[in-house]
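Asks: Provide a 3D model corresponding to the input given below.
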Amino acid sequence: MTTKISRRSLILGAPLLLAGCATERRVTGIARPAGPRIDPYYQAMYGPVLNEPYPVAAVDLRKVNPRFWRQQVVYDTYEPAGTIVVDIQERFAYSVLGNGEAIRYGVGVGREEGLNFQGEARIGRKAAWPRWTPTPDMIARDPEKYLQYQNGMEGGPMNPLGPRALYLYVDGQDTLFRLHGTVEPWSIGTMVSSGCIRFLNQDIIDLYGRTPVGTRVVVQSGGLA
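Replies: From the prediction side, this is the model:
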């Protein structure tokens, strides 16, 4: 599989949980300044979103490697248009457009290979400002941090799932893996989550808007989709 950034980089905006998705350790030293001046195009793409039940803050792009900013790219794949492909190794998610192109998003993935879902799934449901509940394993590992949320956390600006979540199902059963936003934009491009696939909040809003329930999702660790 080869990807190449197209000069037709795309901002369409938004076309108009889970257990186990919180970060359990903090990664430092990943900020990469994008240069003395960030293109206004990207500033607009990742600017504040105010037409929501809760405000979505602008992303400080100095703390996110530019390669993980949303792009329309050349993308050779066997998957049909409408498929979402997640490449764990490269930390990218692709919304396949067809005709050899896709919208590419930077993502954060599970901090260990064994925590990541791999294989094929479907979007079983979608939620705006979703509720989040830590897993029993998370509570057992760090009760001081997670026990207070054993009955769940309502959606809102501090919820680890961010403003949107897409729920992965296999054979009609919830896998407990999600594609979702994040309160930690610095973590995009890293292996830091408890297994879910996290996006910048502006990106998950965009993907949510273009992804219907029933969409096929392929999660893989490198290679041609």
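
Asks: When you work out contacts or count neighbours from here on, use the C-alpha atoms and nothing else.
Replies: Noted.

Asks: OK, contacts around the residue positioned nearest the centre of the chain?
Replies: Nearest to the geometric centre of the chain sits Phe199, at 2.5 Å (Cα atoms, centre = their mean). By Cα atoms under 8 Å, 6 or more residues apart in numbering, the contact set of Phe199 is Tyr105, Gly106, Val107, Gly108, Leu179, His180, Gly181, Thr182, Pro185, Ile188.

Asks: Please give the structure of this sequence too, so both can be compared:
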Amino acid sequence: MDSRHGFVAVGLALALAGCNAVGAPRLPDPQLSGRDAQFMALVPTADVGAAYERYLVDFKTSEPPGSIVVDTKNKFLYLVEPNGKAVRYGVATGQEAYGWTGRAVVGGMQEWPRWIPPKDMLERWPHLQPTADAGGLPGGPDNPLGARALYLFENGKDTLYRIHGTNEPEKIGQSVSSGCIRMRDIDAIDLYGRVKIGANVVVI
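Replies: Down below sits the predicted model:
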């Protein structure tokens, strides 16, 4: 985890970037084919509001291009681009009791990942035990991990936190998850196509 000063610096950058989507270009959706086109025709859709659409925005940060910065307070994820720019996505974040902040790296990436309920979730919701016993839920339109998942690692170990799609897009902009960062599936697909294994992730 970075120093407090590092997080303050990132926070100041976010404060400047949070409102600057006015007049910023909205980025087009990625082109879909194969399984993506088949599944995306079946996933739920929702109007998330203009603020949570995908934009190219001005963004000043010391993080190198290719890094991901998540602003849990304002519900934005920024993918740092060269020349003081970032791609900004709307997200849903963890409820206060389950929120996570810190530094990590992208240690794994999967398309339409299988979902296995984690232990802490099984303790809260025992009705999910049959899903875990069956080896999880295969990837698809009904899977809560959505179209893509980025697996966050810290010091070489899986944190069990993810950046992933969602089958509940109406909750983008809210604090609803068990700590993971949720995105609209189309945004998760877009981010997946831009990110590489080993990318830095800062969650504040």
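
Asks: Would you give the TM-score for this superposition?
Replies: The TM-score (TM-score structural alignment, normalised by the length of structure 2) is 0.84; 183 aligned residues with a Cα RMSD of 1.7 Å.

Asks: rewinding a little: the residue nearest to the centre of structure 1 matches what in structure 2?
Replies: Aligned counterpart of Phe199 of structure 1 in structure 2: Met183 (TM-score structural alignment).

Asks: residues of the biggest helix by length in structure 2 that come out buried?
Replies: In structure 2, ranked by residue count with DSSP state H as the criterion, the top helix is helix 4-17. Buried residues in helix 4-17 of structure 2, counted by 16 or more other Cα atoms under 10 Å: Phe7, Val10, Gly11, Ala13, Leu14, Ala17.

Asks: got it, and stretch 158-166 of structure 2?
Replies: Going by neighbour count (16+ other Cα under 10 Å), the buried part of stretch 158-166 of structure 2 is Asp158, Tyr161, Arg162, Ile163, His164, Gly165, Thr166.

Asks: where's the equivalent of the second one over in structure 1, which helix or strand?
Replies: If I follow you right, that is Tyr161 of structure 2. Residue correspondence to structure 1 (TM-score structural alignment): Tyr161 of structure 2 is matched to Phe177. If you go by DSSP states H and E, Phe177 of structure 1 is part of strand 173-180.

Asks: One more: Gln43 of structure 1?
Replies: In the assignment (DSSP H and E), Gln43 of structure 1 maps to helix 40-45.

Asks: so that helix corresponds to what in structure 2?
Replies: Against structure 2, helix 40-45 of structure 1 falls on no residues (TM-score structural alignment).

Asks: wait, which of the buried residues of stretch 158-166 of structure 2 is closest to Pro144 of structure 2?
Replies: Using Cα to Cα, Thr166 comes nearest to Pro144 of structure 2 of the buried residues of stretch 158-166 of structure 2, at 5.3 Å.

Asks: State the distance from that closest one to Ala51 of structure 2.
Replies: 18 Å (Cα to Cα, to the nearest Å).

Asks: How about Phe7 of structure 2?
Replies: 24 Å.

Asks: again with Thr72 of structure 2
Replies: Using Cα to Cα, Thr72 of structure 2 is found at 15 Å from Ala51 of structure 2.

Asks: ditto for Ile181 of structure 2
Replies: For Ile181 of structure 2 relative to Ala51 of structure 2 (Cα to Cα), the value is 17 Å.

Asks: Could you do Lys119 of structure 2 as well?
Replies: Applying Cα to Cα, the value for Lys119 of structure 2 to Ala51 of structure 2 is 34 Å.

Asks: The two - which one has more neighbours?
Replies: Shown here are Lys119 of structure 2 and Ala51; by other Cα atoms under 10 Å, Ala51 has more neighbours (17 against 12).

Asks: The more buried one matches what in structure 1?
Replies: By TM-score structural alignment, Ala51 of structure 2 lines up with Arg67.

Asks: Now the closest residue to its match other than its chain neighbours: which helix or strand?
Replies: Distances taken as Cα to Cα, 6 or more residues apart in numbering put Gly106 closest to Arg67 of structure 1, at 7.5 Å, once the chain neighbours are dropped. Assigned by DSSP H and E, Gly106 of structure 1 falls within strand 101-110.

Asks: which residues are in contact with that strand?
Replies: 10, 67-76, 88, 91-97, 116, 187-200, 203.

Asks: Report the mean deviation for it after fitting onto structure 2.
Replies: Following superposition, strand 101-110 of structure 1 is found to deviate from structure 2 by 0.4 Å on average (mean Cα distance after the TM-score superposition for structure 1).

Asks: and the angle for that strand with strand 173-180?
Replies: 100 degrees (axes from the mean of the first three to the mean of the last three Cα atoms, to 10 degrees).

Asks: longest helix of structure 1?
Replies: helix 201-210.

Asks: just so I have it, where are all the strands in structure 2?
Replies: All strands of structure 2, identified by DSSP state E, fall at 55-58, 68-71, 76-81, 85-94, 102-111, 148-154, 157-164, 175-177, 181-183, 200-203.
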